[in-house]
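Engineer: Let's see this in three dimensions:
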Amino acid sequence: MGDYKKYFKKYIKTNYRSEFDRIIADTDSNYKIISTDTSFAKTSRNPIDKRLDFSSYFLALIKTLDSNGETFDDIRKICLQITTEYVQPKSKIQEYFKLLLPKLTNTWVGQGLIKAFHNRVKVNSNADGFIANIITNKQETYGLGYGIDIIECGICKLFQKHNYSKYASILCEVDEITSGLAGLQLIRTGTIANGAKKCDFRFKRN
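Structural biologist: Presented below is the predicted three-dimensional model:
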């Protein structure tokens, strides 16, 4: 996931300059507790679980700001500032590969990668992790041959465990941004964070 904390520090300083040191200290303290619930992700065979360490720090900041009396809208604002910059490609090479991956879906290389990915995400040895199904039917995926149904969301489980479920949907908003960076338009009918039974990811080429 890279050094994601620098993005948190940047926008905490931008929005809370006078309280920066205290907010960082409180966030780090909260993260130390919360991250024990996601430590399994570092060695998980399910690649989607890799998002959970970032999500732990994300939740740690939310908990800090909520305890500080910040409103949902203010918390959402800074969280989207952080995540929007974090997901941007950091080089021309990263930008190239983000755009390349959707183009590979209907090649033998792409099909092999999709099959391997599906085998890893369809099960999870840890009850706190993700479970997903990969959809390859072209009629169900706007001709792309690739879609995802998240059946169990590790982020929602984490936020629910710490009684912060109402904030989990903020991370869902970033999916539209990451799709756009890959040259795709995200089509989605619902998310687990907003009460649906699954998160369905379908894409159209831009």
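Engineer: Only C-alpha atoms from now on, for both contacts and neighbour counts.
Structural biologist: Will do.
Engineer: can you give me the helices in the chain?
Structural biologist: Secondary structure of the chain (DSSP state H): helices at 5-15, 20-34, 52-67, 72-86, 92-103, 108-121, 154-161, 169-172, 174-181.
Engineer: on contacts alone, who are the packing partners of the third one?
Structural biologist: Contact analysis of helix 52-67 by 3 or more Cα pairs under 8 Å, 6 or more residues apart in numbering; DSSP states H and E lists helix 20-34, helix 72-86, helix 154-161 as its packing neighbours.
Engineer: run the last query once more with 6 Å
Structural biologist: helix 20-34 (3 or more Cα pairs under 6 Å, 6 or more residues apart in numbering; DSSP states H and E).
Engineer: what angle do the helix it packs on and helix 52-67 make?
Structural biologist: 130 degrees (axes from the mean of the first three to the mean of the last three Cα atoms, to 10 degrees).
Engineer: in helix 20-34, what counts as buried?
Structural biologist: 20, 23-24, 26-28, 30-31, 34 (16 or more other Cα atoms under 10 Å).
Engineer: just the angle between it and helix 154-161, please?
Structural biologist: 100 degrees.
Engineer: neighbouring contacts of helix 20-34?
Structural biologist: 13, 56-57, 60-61, 64 (Cα atoms under 6 Å, 6 or more residues apart in numbering).
Engineer: mind checking how far the nearest residue to Pro89 once chain neighbours are set aside is from Tyr86?
Structural biologist: Excluding the flanking residues, the one nearest Pro89 by Cα to Cα, 6 or more residues apart in numbering is Glu95, at 5.2 Å. The spacing between Glu95 and Tyr86, counted by Cα to Cα, to the nearest Å, is 13 Å.
Engineer: same deal with Gln139?
Structural biologist: Relative to Tyr86, and taking Cα to Cα, Gln139 is found at 33 Å.
Engineer: before we go on, could you also do this sequence so I can check it against the first one:
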Amino acid sequence: MTQESIDRRTFLGWIGRFSICALGVSLLPSCRGNALNGQNDTGSQNFYLANKTKIMKEIDDMCGYTRKVSSTMYGKEMADTLVLGTTQKFEDLLPDLPYIGGYTNNLTTNLYMGAAGLALYKTMLEQGKTLEETGEVLYRATEMQYGANPLGGMMTSMSVSDTTKTIISKEAERSQERMYTGDWVFNFIDGNGADFDYGIDYTECGICKFYQSQGAAELIPYMCMLDFPISKAANSGLVRTTTLGRGGPRCDFRYKIGRPVQMDWVPGFLKKG
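Structural biologist: Presented below is the predicted three-dimensional model:
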């Protein structure tokens, strides 16, 4: 299989799903600067409902990994309860998601997968589980999903290609227009090849904004840490020292192929492991 033979939406969905990972930010050129000019956050609010069938298929795929992890942790009956509750609560959240450009903005996928994480969290709380337990289920499910994917090596080469860097740089410039209030805003940082290949500084985060609007800011750090199992799978060497989700001025993603990841925050369940 060659890089060119892979359907780009399939690949992009894989690298962007269930994460705010910078690798998934914008490998696909955006049309937000022209075709969508003039639309606001509520003008295309029905985007999510219009694409509900496709979106729910992605949520079902994600829940497959959630089910496997929670079955090991809590047993099959509880796993079934968590998956059912997550699906139902996600459907309730879907109409409330802010419009940020639809599929012309690859971060739309990150936003609704973040909503799925919130739906799981709400369900976990109802079942007497804790915030950290939710974080562990999310982490283990992401680790399982990305670790098992055969495209990891190809993801490594694409993540640092000149084409990728150029597109991310252009998307960073577009983000400064702040066309949608619920969107991400970020800067591209060119690397020197020694300390890091390239970086991205996020100064606004769509998932942070949505979680805060939903009264669930405490979940943000656990969503932020999902970037690391994805980086491990891609061998992209993510190092991060600060995040918006933990009160920092930005999220400073720095990538260098082949080096170990370095987490800015390590939750209790990983320290125990």
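Engineer: Pull up the gap between the residue nearest to Pro89 of the first structure and Leu181 of the first structure, please.
Structural biologist: From Glu95 of the first structure over to Leu181 of the first structure (counting by Cα to Cα), the distance is 8 Å.
Engineer: between those two, who's got more neighbours?
Structural biologist: Ranked by neighbour count (other Cα atoms under 10 Å), Glu95 of the first structure and Leu181 place Leu181 first, with 17 against 14.
Engineer: Just tell me what that one corresponds to in the second structure.
Structural biologist: In the second structure, the residue matched to Leu181 of the first structure (TM-score structural alignment) is Ala233.
Engineer: Quick one: residues contacting that match.
Structural biologist: So Ala233 of the second structure contacts 147, 152 (Cα under 6 Å, 6+ apart).
Engineer: Also the one 3 residues further on?
Structural biologist: By Cα under 6 Å, 6+ apart, the contact list for Ser236 of the second structure reads 255-257.
Engineer: And Phe201 of the first structure, by the same measure?
Structural biologist: 147-148, 188.
Engineer: Quick check: the aligned residue for it in the second structure?
Structural biologist: Checking TM-score structural alignment: Phe201 of the first structure goes with Phe253.
Engineer: Tell me the spacing between its match and Leu219 of the second structure.
Structural biologist: In terms of Cα to Cα, Phe253 of the second structure sits 20 Å off from Leu219 of the second structure.
Engineer: same check, this time on Pro95 of the second structure
Structural biologist: Distance from Pro95 of the second structure to Leu219 of the second structure, by Cα to Cα: 21 Å.
Engineer: now do Asn105 of the second structure
Structural biologist: Look at Asn105 of the second structure and Leu219 of the second structure: by Cα to Cα, they are 24 Å apart.
Engineer: And Arg8 of the second structure, by the same measure?
Structural biologist: With the distance defined as Cα to Cα, Arg8 of the second structure ends up 31 Å from Leu219 of the second structure.
Engineer: more crowded one of those two?
Structural biologist: Neighbours were counted for Arg8 of the second structure and for Leu219 using other Cα under 10 Å; Leu219 has more, 20 against 13.
Engineer: Translate that one into the numbering of the first structure.
Structural biologist: The equivalent of Leu219 of the second structure in the first structure is Tyr167 (alignment by TM-score structural alignment).
Engineer: same thing with Phe47 of the second structure?
Structural biologist: Counting by TM-score structural alignment, Phe47 of the second structure has no partner.
Engineer: neighbours around the counterpart of Met73 of the second structure in the first structure, how many?
Structural biologist: Here Met73 of the second structure is matched to Asn15 in the first structure, going by TM-score structural alignment. For Asn15 of the first structure, the count of nearby residues is 13 (other Cα under 10 Å).
Engineer: cool, and Phe203 of the first structure?
Structural biologist: When neighbours are counted by other Cα under 10 Å, Phe203 of the first structure comes out with 25.
Engineer: Report the distance from stretch 12-19 of the first structure to the chain centre.
Structural biologist: 24 Å (Cα atoms, centre = their mean, to the nearest Å).
Engineer: Could you give me the buried positions within that stretch?
Structural biologist: 12-13.
Engineer: what does that stretch contact?
Structural biologist: Phe20.
Engineer: do stretch 127-146 of the first structure as well
Structural biologist: 49, 118, 121-123, 147-154, 202.
Engineer: which among the residues you listed gets closest to Trp108 of the first structure?
Structural biologist: Nearest to Trp108 of the first structure among the contacts of stretch 127-146 of the first structure is His118, at 15.3 Å by Cα to Cα.
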